[in-house]
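Asks: heads up, no residue letters with this:
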C-alpha cells in the first residue's frame, strides 16, 4: 500500500524535476532555490541531485532538438535570428568548441548554447554526455555548498 507520505515525497521530487526541466529552457525559472529549500527540509541530497540533473538535462535536450529543427524556418520573416547573427553564433561555437557544452548550466548563455548545438548538428550522445556532466557537477557543488551552511 502506498502511504500519503510516499505520495507527498514523490510529488516533491517530481516538482523539482519539472522545475529543473523548465529552468533549462528559455523560460526564466531557477531550480536552485527549490533544491536548496528541499535540502533544508531534509530530503535526500543524492536523490535531489539526480532528479535536478535529470530534469535540467532533459530541458537542454529539448533545446537541442529545437535547434535541429529551427533552420528550416530561417528564411521566414518572423524567424527571430538574422542570417548574420546566426553565422556569428556558429563561428563562436566553432571557436570555443564542443566542450563549451560543459558550461550549458550557465545563466543567460547556457540555453542558447544548447540550442546552437542542435543547429550545429552536434551528435546527440556527445551532447548528452557533456551537458549532463556539466549539470551534474553544478548541482553537486550547489548541494555540497548548501550542506556546508545548513
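Replies: Looks like it arrived, so ask away. Values in this document were obtained by computation on a predicted structure and should not be read as measured data.
Asks: going by C-alpha atoms from here, please, whenever you check contacts or count neighbours.
Replies: Noted.
Asks: which helices and strands does the helix or strand hosting residue 125 pack with?
Replies: Taking DSSP states H and E as the definition, residue 125 sits inside helix 124-149. For helix 124-149, the packing partners by 3 or more Cα pairs under 8 Å, 6 or more residues apart in numbering; DSSP states H and E come out as helix 32-40, helix 45-70.
Asks: right, and the ones you listed - which one's nearest residue 21?
Replies: helix 45-70 (4.3 Å; Cα to Cα).
Asks: tell me how far that closest one is from the chain's mean position?
Replies: 4 Å (Cα atoms, centre = their mean, to the nearest Å).
Asks: for stretch 102-118, same thing?
Replies: 8 Å.
Asks: and if you look at stretch 26-35?
Replies: In terms of Cα atoms, centre = their mean, the gap separating the centre of stretch 26-35 from the centre of its chain is 10 Å.
Asks: pull out the buried positions in that stretch.
Replies: By 16 or more other Cα atoms under 10 Å, the buried positions in stretch 26-35 come out as 31-32, 34-35.
Asks: dropping in the other structure now:
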C-alpha cells in the first residue's frame, strides 16, 4: 500500500479527464437524474486548484445545458387549462431561474419555464447566473 498517497491522487486519471467528468456530472445533475456535481467540482479543485477557471466554466456550462434540456423537453408537453400552480413562475418570468440550482425545485422551475414557453435566452442567462454563483461558492469553500 501507499501510506503517503492522498486518496484523491489514486483516483486522478489526469487533468483533462477530471474536467470531462465534471462537465458530464454537471450536465446530468441538472436533469431529473440525481447527481453530485458539487462533490466532483470540489475533488477537481482539490487535485488541481490551477484549473479553477476551467472547472467553474465547465461546471456552469454543463449544468446550464442540463437545465436547458429540461426546459426544452417541457416545451414539448401539451398545455392544459389549469396553470394555477405556475402562477408564481409566470408572474416573475425568467429571473426565477436564478434559483434553478436548488435541489428538487430547480428542476421544476426549469420545466415550468419551458412549459410556459418563456424565451430561451433570458432563461438560459438567469439559469447560468444562479448555477455559476452556486459553483463559485463551492470553489470558494474548497480553496
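Replies: The structure has been received and is ready for your questions. Not measured: the values here are computed from a predicted model.
Asks: now do the aligned partner of residue 30 of structure 1 in structure 2 against residue 43 of structure 2, distance only.
Replies: Counting by TM-score structural alignment, residue 30 of structure 1 corresponds to residue 36 in structure 2. Here residue 36 of structure 2 is placed at a distance of 11 Å from residue 43 of structure 2 (Cα to Cα, to the nearest Å).
Asks: still on that earlier bit, now the helices and strands packed on helix 124-149 of structure 1 in JSON lines, with distance to residue 83 of structure 1?
Replies: Formatted as JSON lines, those follow (distance: least, Cα to Cα, whole Å):
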{"stretch": "helix 32-40", "distance to residue 83 of structure 1": "35"}
{"stretch": "helix 45-70", "distance to residue 83 of structure 1": "13"}
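Asks: so which of those is the most surrounded?
Replies: Stretch with highest mean neighbour count among these: helix 45-70 (a mean of 21; mean count of other Cα atoms under 10 Å).
Asks: with adjacent residues omitted, what lies nearest to whichever residue in structure 2 pairs up with residue 45 of structure 1?
Replies: For residue 45 of structure 1, the aligned position in structure 2 is occupied by residue 52, per TM-score structural alignment. Nearest residue to residue 52 of structure 2, sequence neighbours excluded (Cα to Cα, 6 or more residues apart in numbering): residue 45, at 6.5 Å.
Asks: ok, the one you found touching residue 142?
Replies: Yes: the pair residue 45 of structure 2 / residue 142 is scored as a contact, 7.2 Å apart, by Cα atoms under 8 Å.
Asks: find the centremost residue of structure 2, please.
Replies: Centroid-nearest residue in structure 2: residue 63, 2.7 Å away (criterion: Cα atoms, centre = their mean).
Asks: any idea how far residue 135 of structure 1 is from the residue in structure 1 that it lines up against?
Replies: Using TM-score structural alignment, the equivalent of residue 63 of structure 2 in structure 1 is residue 56. Distance from residue 56 of structure 1 to residue 135 of structure 1, counting by Cα to Cα: 7 Å.
Asks: please apply the same query to residue 126 of structure 1.
Replies: 14 Å.
Asks: tell me which of the two has more neighbours.
Replies: Per other Cα atoms under 10 Å, whichever of residue 126 of structure 1 and residue 135 has more neighbours is residue 135, with 24 against 13.
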